[in-house]
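Colleague: Quick check, what structure comes out for this input:
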Amino acid sequence: MADGLIEIEGKVIAVLPGTLFRIELPNKHVVLGHISGKLRKNFIKIVAGDMVRVEMDPKDLTQARIIYRLRNASPAVQQMQSQLHSAAAARRR
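Modeller: Model (predicted):
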């Protein structure tokens, strides 16, 4: 991690044109993210619902760079996912 960058996990909630993504962070903030060159070079596909690790500049907390697509989420993110699923189930009722 570079000096001064914030690294955090989040969930991709929308895929936008131009390899941009809407990412929801555990604190419920939504940021605009783009994929890093390493992910682009290795053709790593990211779809809505994927858990990702992003890095953000403290000067601009509205944008993020996706640096890793997670296979298994951390406990905090798993809790966020379960809350989202229960909220979606409540809306269906």
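Colleague: C-alpha from now on. contacts and neighbour counts both.
Modeller: Noted.
Colleague: So which elements touch the top helix by length along the chain?
Modeller: Ranked by residue count and defined by DSSP state H, the top helix of the chain is helix 75-92. The contact analysis (3 or more CA pairs under 8 Å, 6 or more residues apart in numbering; DSSP states H and E) places helix 75-92 against no helix or strand.
Colleague: which residues touch R65?
Modeller: G33, H34, I35, S36, V54, E55, M56 (CA atoms under 8 Å, 6 or more residues apart in numbering).
Colleague: Here is a second sequence; please produce its structure as well for comparison:
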Amino acid sequence: METQERYQAKGGEYVEPDGWRFGNKLERTDEGPVGEFPGCRFRLTPPVHEEVSLAVNVHVTGRDHWHGPSECWRCRCRIEYVGEDEPSTFGGGWLYHN
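Modeller: Predicted structure coming up:
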């Protein structure tokens, strides 16, 4: 039986964490870990606190669904908030992509 690979998050895609009124685009550098957080692939800036940039990893956990109002695909994802000298924390959300 063939297994379909899950979609992988990319820089520039929109993520809306659960509990946030709005999400934002993922920022990524293709050179590997971002800034001072080893193991971090992305930065996510909360729209209401633009001075804060969170170190995150995004892992797709669900199937794609067409989201008509946004005219794009979306899927459920697990968001890892990478800890600075402390354990990471995790939450859920939506990843919007083409």
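Colleague: Please state their TM-score.
Modeller: After superposition, the two chains reach a TM-score (TM-score structural alignment, normalised by the length of structure 1) of 0.33; 53 aligned residues with a CA RMSD of 4.5 Å.
Colleague: rewinding a little: generate CSV for the contacts of R65 of structure 1, with secondary structure and distance to I8 of structure 1 as supplementary columns.
Modeller: CSV is the format used below for these (DSSP: H, G, I helix; E, B strand; the rest coil; distance: CA to CA, whole Å):
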residue, secondary structure, distance to I8 of structure 1
G33, strand, 12
H34, strand, 14
I35, strand, 14
S36, coil, 15
V54, strand, 6
E55, strand, 6
M56, strand, 8
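Colleague: Now list the buried members of those residues.
Modeller: G33, H34, I35, V54, E55, M56 (16 or more other CA atoms under 10 Å).
Colleague: Farthest-apart pair in the residues you listed, please.
Modeller: I35 and M56 (12.3 Å; CA to CA).
Colleague: can you tell me which helix or strand R78 of structure 2 belongs to?
Modeller: strand 72-81 (DSSP states H and E).
Colleague: buried sites along that strand?
Modeller: Residues R74, C75, R76, C77, R78, I79, E80, Y81 are the ones in strand 72-81 of structure 2 that count as buried (16+ other CA under 10 Å).
Colleague: Spatially, what comes nearest to the first one if we skip its sequence neighbours?
Modeller: Taking CA to CA, 6 or more residues apart in numbering as the measure, R74 of structure 2 lies nearest to Y96, with 4.3 Å between them; neighbours along the chain are not counted.
Colleague: so the one you found sits in a strand?
Modeller: Yes. Y96 of structure 2: assigned to a strand according to DSSP: H, G, I helix; E, B strand; the rest coil.
Colleague: quick one: the nearest residue to H97 of structure 2 once chain neighbours are set aside and P17 of structure 2, what's the gap?
Modeller: Among residues not flanking H97 of structure 2 along the chain, W73 sits closest, at 5.3 Å (CA to CA, 6+ apart). Note on W73 of structure 2: its distance to P17 of structure 2, by CA to CA, to the nearest Å, is 16 Å.
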